[in-house]
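Student: The following comprises the amino acid sequence and a computationally predicted model.
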Amino acid sequence: MTRYGYFLSSEEFTPGELLDQARMAQEAGFQGLAISDHFHPWNDEQGESAFVWSMIGALSQVTSLPITTLVTCPTIRIHPAVNAQAAATAAVLTGGGFRFGLGSGEALNEHILDDDWPDADVRLEMLEEAVEVIRKLSTGERVTHRGTHYAVRNARLYTLPDQPAPLYISGFGPRAAELAGRIGDGFVTMQPDASLVETFRKAGGAGKPVVGGLKVCWDTDRHRAVTTVHRLWPNEQLPGELPQILPTPEHFQQANALVTEDMIAEAVVCGDNADEHIEAVTAYTRAGFDEVYVGQIGPDQRQFFDFYRNDILPRLTATAPADPQPSR
């Protein structure tokens, strides 16, 4: 049965607000937490970008919900050996409730040390080798690794959970979905695309979880909600590879000028119509997803959680998930 969690947006909210949201999510009946891992927000209107590993440590002390990064890039900004140590400590703090979502990243966050931003093919190679390094270190054995992209010498993790944190691999196209099936313990993708789920399953992902997420904007005034999303999260409507290659929030702000309020109104659930919220979430269930994380854009967090506790989560959990739709 599909599990429903809450998506914490590190780009939009202060650390204290994220902790409050985690508490409210557990009280409302959400079954897990996802949290973004960014160095920069997508634009200055969002205005935040807390360090995810500090946040996970703090979250582990205020909630018993499992926590998943959606997603961390383990290749450039932070070496995979250090990511392995961070994930192991997070798994210990959460009592085994940490899942490590990993992806090939965006220039927005990874260019900050003046490294070149590789082509997509190279980024996937780097991700695969980073996963290899993380898995080696997660054994607790002393590791020396000399690969194409990374070198590790005489490294050993001493603080380890009983079981390594599962590694969920993110992807938005067939090649990444195939990689996730081959090397991952699960698959992360943000669109309810049954064909990508099928690619993942056929590449070795049978029986492994598929994880997705979406943002909504609850408000009693639908037009006000559309305006809020257009101000804070227009970047989610940018096409193609733009989100992966634009290097600064200022560049995103320029590109966001292409996104209209009509586009937002068509693509994002805005307002307080319960049926629209239900339909947006269950689209993932029909596509074969095992976990879906919903994030509230903008203010009215308490009202959002009340709405989901009373009107949405009971309907989602009372309805048996439909069979995944076959891909064409």
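Tutor: Okay, I see it. Numbers count the residues shown, from 1 in each chain.
Student: CA only for contacts and neighbour counts going forward, please
Tutor: Fine.
Student: Quick one: distance of the helix or strand harbouring residue 254 to the chain centre.
Tutor: Per DSSP states H and E, residue 254 falls inside helix 249-256. Between the mean C-alpha point of helix 249-256 and the mean C-alpha point of its chain there is a distance of 21 Å (Cα atoms, centre = their mean, to the nearest Å).
Student: Same check on stretch 145-155?
Tutor: In terms of Cα atoms, centre = their mean, the centre of stretch 145-155 is set 27 Å apart from its chain centre.
Student: Then stretch 299-316?
Tutor: The gap between the average C-alpha position of stretch 299-316 and the chain average comes to 21 Å, counting by Cα atoms, centre = their mean.
Student: Can you give the contact residues for that stretch?
Tutor: Residues from elsewhere that reach stretch 299-316 (Cα atoms under 8 Å, 6 or more residues apart in numbering): 4, 21, 24-25, 28-30, 218-219, 274, 277-278, 282, 296.
Student: then this one, side by side with the first:
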Amino acid sequence: MMRIGYTLMTEQAGPKDLVRHAVRAEQAGFDFEVMSDHYSPWLTEQGHAPYAWSVLGAIAHATGSVDLMTYVTCPSIRYHPVVIAQKAATVQILADGRFTLGLGTGECLNEHVVGDGWPSIDARMDMLEEAVAIIRALHSGDLVTWKGEYFDVQSARIWDLPEIPVPLAIAMSGDKSVERFGPMADDLIGVEPDSRLVHQWKHVHGRAFGLPPARTAIGQIPISWDDDRDVAIARAHQQFRWFGLGWPVNSELPTPAGFAAASQFVRKEDVAENIPCGPDLDAIVEAVKAYKDAGFTDVALVQIGGDTQDRFFDEAAKPLLEALHVELG
């Protein structure tokens, strides 16, 4: 059975609302919840960016069974990997084994704020590889000293380790990243329903650390549910028009103002062609089905608009989940 997740989007809701949304998503029957880890929203219209890890701790206590995950954290610029290793271990204890650490190379939007510049994609991939090795070493419970190309670690140890180790999911998008990070990852994070990506990941999965057979491939799609399609399209255009710029652009722009400028010529009809908008649940099912057909096991939905979440839970979440389970098994 394909697992359906809910996205706790820190860019569009404050910390208390995110905790409340997490509880409601669990009650509605979502299988897992993913949380973005941002310092800034993509666009000022979204209006939020609380600290994800504080919110995750609260959510771990407020929920009881739903799986939790970062989607995704960059462990190399804004955070040192030793800090990520400690945070992830602590959240896993609070969540009683329900947490997965999702990792990626990051976006300039969130990482440039510490003033260390924005490296090339090749350097960021090098940094991620080194960070993953450090996190794995620390999660073993050993005392770790490391002198690497990008990171130094001096006599570090995680003193509170969870009984259930923290799985690592890594965002991958092409041959180069799969060959490099597939051997290091428990799970695959993908942003497109690409069957070749999933097949290649299963072929190289886990070799670097002797991991068990491939677990999950996790995708994500934005939706703009509303009983008025025009309202849904307008909201998606206002808050998510950056989505169509593509990863090479989205990873490089440093500010919400930059995203506003880059997306100023994106039309409402462009957004409506790429994001399911309105009351039609079948359109959402078809978008999710594309991921299942590509071999993904999990898909997280993003309901656009922080102030629409309650209506989404009240009116759409349960019938949508029922439709997804009927169609996708």
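Tutor: Done, it's in. As the structure is a prediction and not an experimental result, all values here were calculated from the model.
Student: Would you pull the TM-score for this pair?
Tutor: Once superposed, the chains reach a TM-score of 0.94 (TM-score structural alignment, normalised by the length of the first structure), with 321 aligned residues with a Cα RMSD of 1.4 Å.
Student: how about the helix holding residue 254 of the first structure, aligned to which bit of the second structure?
Tutor: The alignment of helix 249-256 of the first structure onto the second structure (TM-score structural alignment) covers residues 256-263.
Student: Tell me the buried residues in that stretch?
Tutor: Using 16 or more other Cα atoms under 10 Å as the test for burial, stretch 256-263 of the second structure gives 256, 258-260, 262-263.
Student: the strands in the stretch 51-200 of the second structure, which residues?
Tutor: 67-70, 99-103, 144-147, 152-156, 168-171, 187-189 (DSSP state E, counting those that start in this stretch).
Student: Looking at the first structure, name the residue matched to residue 229 of the second structure.
Tutor: Under the alignment by TM-score structural alignment, residue 229 of the second structure pairs with residue 222 in the first structure.
Student: wait, what's in contact with that match?
Tutor: Contact partners of residue 222 of the first structure, counting by Cα under 8 Å, 6+ apart, are 270-272.
Student: how much space between residue 262 of the first structure and residue 228 of the first structure?
Tutor: Between residue 262 of the first structure and residue 228 of the first structure the computed distance is 13 Å (Cα to Cα, to the nearest Å).
Student: Quick check: closest non-adjacent residue to the counterpart of residue 96 of the second structure in the first structure.
Tutor: Using TM-score structural alignment as the criterion, the counterpart of residue 96 of the second structure in the first structure is residue 95. Taking Cα to Cα, 6 or more residues apart in numbering as the measure, residue 95 of the first structure lies nearest to residue 161, with 7.6 Å between them; neighbours along the chain are not counted.
Student: just the strands in the stretch 201-328 of the first structure please.
Tutor: Defined through DSSP E, counting those that start in this stretch, the strands belonging to the stretch 201-328 of the first structure, from first to last, are 210-216, 291-296.
Student: What segments of the first structure are helices?
Tutor: When assigned using DSSP state H, the helices of the first structure occupy the ranges 15-28, 52-59, 80-93, 107-110, 120-137, 174-183, 194-200, 222-232, 242-245, 249-256, 261-267, 274-286, 301-307, 313-318.
Student: quick check: the fifth one aligns to which part of the second structure?
Tutor: Using TM-score structural alignment, the residues of the second structure aligned to helix 120-137 of the first structure are 121-138.
Student: Give the full set of residues in contact with residue 228 of the first structure.
Tutor: For residue 228 of the first structure, the contact set (Cα under 8 Å, 6+ apart) comprises 217, 297-298.
Student: In terms of distance to residue 318 of the first structure, which of the residues you listed ranks first?
Tutor: Closest approach between these and residue 318 of the first structure, by Cα to Cα: residue 217, at 23.4 Å.
Student: Quick check: the gap between the residue sitting nearest the centre point of the second structure and residue 301 of the second structure.
Tutor: Computing the C-alpha centroid of the second structure and ranking residues by Cα atoms, centre = their mean puts residue 71 first, at 1.7 Å. For residue 71 of the second structure, the distance to residue 301 of the second structure equals 12 Å [Cα to Cα].
Student: what do you get for residue 257 of the second structure?
Tutor: Using Cα to Cα, one gets 26 Å for the distance from residue 257 of the second structure to residue 301 of the second structure.
Student: One more: residue 5 of the second structure?
Tutor: Counting by Cα to Cα, the separation of residue 5 of the second structure from residue 301 of the second structure is 6 Å.
Student: How about residue 258 of the second structure?
Tutor: With distances taken as Cα to Cα, residue 258 of the second structure is found 26 Å from residue 301 of the second structure.
Student: ok, now residue 13 of the second structure?
Tutor: Taking Cα to Cα as the criterion, residue 13 of the second structure is separated from residue 301 of the second structure by 15 Å.
Student: What is the aligned counterpart of residue 186 of the second structure in the first structure?
Tutor: With TM-score structural alignment as the criterion, residue 186 of the second structure matches residue 185.
Student: what about that match, how many residues close to it?
Tutor: Residues within reach of residue 185 of the first structure, counting by other Cα atoms under 10 Å, total 21.
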